[in-house]
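Chemist: here is my input, please return the structure:
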Amino acid sequence: MSDDDRTIEELRDAALTAIAGAGSLEDLKQVRLEHAGDRSPLALANRSIGSMPAAERKSAGQRIGAARKAVSTELAARTEALEIEAEARMLVDEAVDVTLAYDRDPVGARHPVTTLDERIADVFVAMGWEVAEGPQVEAEWLNFDALNLGPDHPARTLQDTFWVAPSSDAKVLRTHTSPVQARAMLTREPPLYVVSPGRVFRTDELDATHTPVFHQVEGLAVDEGITMGHLKGTLDHFARSIFGAVSVTRFRPSYFPFTEPSAEFDLRCFVCDDEPDARATCRTCRGEGWIEWGGCGVVNPRVLVACGVDPKRYTGFAFGMGIDRSLMVRHGVADIRDLFDGDVRFPRPFGIEV
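Modeler: Model (predicted):
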């Protein structure tokens, strides 16, 4: 073997050793520049062929070409191997551990007052009723006068009502959602079946059973031939839809300015079902067998006249109850303040019911 052959072989072997020793694609890039680049020893040797005697050029070209081919082949093989290794490391380094605890961030929940509000609306929409809404800052006439609450009625005093300044505007924070019913009668022709859930305001002290801001749902039906029987059937269906199939209501005579006759209505306890043995230890109804739920009655003719409805042709019934109280009874919530304290732990057990 001539000295030239030995030199070419040494250059080739040095390049192959460097390629095999490259531990990364970046290292291999540097090796490529040093042993296969335009300024590498083998590239310079290839350029020197032109200055050789003609008789030696063919042999030199074959030797140098074979060496460069061997280096190029090894570079390609090593590049492929390092790319596979890099991808394998990437899969490990960038892997997502899907076994991590799912509850590291607290799961959100809808507020139960909202979900019960919507469930109640769904019950009446399924019966063909319409959901009606109105403003929370309401005209005094709609909140009181249109509902047969005269100027001297005690509900108008500061003991019950938030008045909005200036007093000359005659505006209040609505004390019930009944003004929505008045608006419905003033703007629509009977037959009329509307349910009006919403937020209301009264100057009550905040305690375990009272709050100055709470939620009501009221219903109004105005049509020809409406009776107390229709009211009773509606409330029984409503009770079964919210509290279960065994629930029924009962009426107790009462007085409301906007209905005549009027009644308080109670819900038969859906836990003990008014059975004597179970009733004695029932915590839901406290042994009464019945749970006070709301007020109702036949719409007073004066209210119909004030709202432009002919009382000789049409009659109607109305009812109202607290959504917050219904929620407390339905789920055994002892303190109404728990509903509105803003503790994110409270609604979590109720989930994201829709």
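Chemist: when you work out contacts or count neighbours from here on, use the C-alpha atoms and nothing else.
Modeler: Fine.
Chemist: ranges for the strands of the stretch 251-354 of the chain?
Modeler: With DSSP state E, counting those that start in this stretch as the criterion, the stretch 251-354 of the chain has strands at 259-268, 290-299, 315-322.
Chemist: now the other sequence, so there's something to compare against:
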Amino acid sequence: MSLNDRLKELRENGINDAKRAQHLQDLNDLRVQLLGKKGPITQALRGMKDVPKEQRPEIGTLANNVKKDIQTAIESRIEEVNKRIIAQKLQEETLDVTLPAQSHEVGTKHILNQTIEDIEQFFIGLGYEVAPGYEVEEDHYNFERLNIPKDHPARDMQDTFYITNELLMRTQTSAQEGRDMDAHDFSKGPLKMISPGIVYRRDDDDATHSHQFHQLEGLVVDKNISMADLKGTLEALCRHVFGPDREIRFRPSFFPFTEPSVEVDVSCFNCGGEGCRICKYTGWIEVLGAGLTHPNVLEMSGIDSNVYSAFAFGLGPERFAMLKYGIDDIRDFYTNDVRFLEQFKGVN
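Modeler: As a prediction, this is how the structure comes out:
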């Protein structure tokens, strides 16, 4: 058989084999078998040396056309097989769009986040700025700028996580006060800020204590600030959080950074002041500490304490949430028990 006839036979057989193939793998194998370097067309062309020179261009053209025809037949069949596969998948994977959709549980903000944001919005409405501050803080701002030098006994009241001699995990969000007073331009008006965030102390974990908890510090610096301003602010806050009928009272206390210092009680929201188990039958519940900012704290920020005065207060969002919602174990906030957390969807 002449080379010309062999090439024509290869084209006919190759096209027929492509048309009969049912699987993509068969077509890929056929491509390699017929058109590869070791395929029959390549082998046939090796006999070109025996073809007269005047016939070689014709045979070369025929060989190229045979390759193209077989390649076209294979590609055409691949497209047909792919269409068949897709049609089969569509048939097998048909969805019934009339079926009801699967429901998904919708989450909610953690009750502590809800409590903090509620208090934040209250103070933002009064013109306060929110300054979260740094969880890793300098000893200088955490203690010394709050009128607590290194040898002050008040440091013993807070067992602290130190990173270095000068860096620590902050024990109170009050540390942000010094930074804000340093940065504030009093020619533009008073300083009114709150600083919410996480604080750390080496407390034993029990029903009412945790080594990590939240705090929210507040500070107002202006001319002629008095205890009356502090009381009015905290009374409005307690009524906002615990209800419109709440009353507050001040009791003398001690904090190095305020003078005078007070503990603040709110009339029991459960019994209305009559006395019950929650308030230990006193009619009052302790909720926060506060006072007029010590002149030394102002002076360390370059603020003339003869011209300016200030008040500060600090509260625990965990305690506020526990009192408001009747939660008796602080650890419930951190165990991620969905049964506990889902009770407080959108409560504020």
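Chemist: thinking again about what came up before, which one of the strands of the stretch 251-354 of structure 1 lies closest to residue 211 of structure 1?
Modeler: Taking Cα to Cα as the criterion, residue 211 of structure 1 comes closest to strand 315-322 out of those, the separation being 11.6 Å.
Chemist: re the thing from before, now tabulate the strands of the stretch 251-354 of structure 1 in JSON lines and tack on distance to residue 354 of structure 1 and mean neighbour count.
Modeler: As requested, the strands of the stretch 251-354 of structure 1 are arranged in JSON lines below (distance: least, Cα to Cα, whole Å; neighbours: other Cα atoms under 10 Å):
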{"stretch": "strand 259-268", "distance to residue 354 of structure 1": "25", "mean neighbour count": "21"}
{"stretch": "strand 290-299", "distance to residue 354 of structure 1": "24", "mean neighbour count": "23"}
{"stretch": "strand 315-322", "distance to residue 354 of structure 1": "20", "mean neighbour count": "24"}
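Chemist: distance to residue 183 of structure 1 for these - can I get that in a markdown table?
Modeler: As requested, the strands of the stretch 251-354 of structure 1 are exported to a markdown table (distance: least, Cα to Cα, whole Å):
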| stretch | distance to residue 183 of structure 1 |
| --- | --- |
| strand 259-268 | 17 |
| strand 290-299 | 15 |
| strand 315-322 | 14 |
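Chemist: hang on, residue 249 of structure 2 packs against residue 265?
Modeler: Yes: in this structure, residue 249 of structure 2 sits in contact with residue 265. The criterion is Cα atoms under 8 Å, and the distance is 5.3 Å.
Chemist: residues contacting residue 140 of structure 2?
Modeler: residue 166 (Cα atoms under 8 Å, 6 or more residues apart in numbering).
Chemist: and residue 103 of structure 2, how many neighbours does it have?
Modeler: Residue 103 of structure 2 has 6 neighbouring residues, counting by other Cα atoms under 10 Å.
Chemist: from residue 94 of structure 2, how far off is it?
Modeler: Look at residue 103 of structure 2 and residue 94 of structure 2: by Cα to Cα, to the nearest Å, they are 21 Å apart.
Chemist: go on, residue 306 of structure 2?
Modeler: Using Cα to Cα, we find residue 306 of structure 2 at a distance of 81 Å from residue 94 of structure 2.
Chemist: how about residue 264 of structure 2?
Modeler: Relative to residue 94 of structure 2, residue 264 of structure 2 is positioned 67 Å away (Cα to Cα).
Chemist: with residue 281 of structure 2 instead?
Modeler: Distance check for residue 281 of structure 2 against residue 94 of structure 2: by Cα to Cα, it reads 68 Å.
Chemist: residue 46 of structure 1: which of the strands of the stretch 251-354 of structure 1 is closest?
Modeler: strand 315-322 (96.5 Å).
Chemist: give me the angle between that closest one and strand 259-268.
Modeler: For the pair strand 315-322 of structure 1 and strand 259-268, the angle between their directions (axes from the mean of the first three to the mean of the last three Cα atoms, to 10 degrees) equals 40 degrees.
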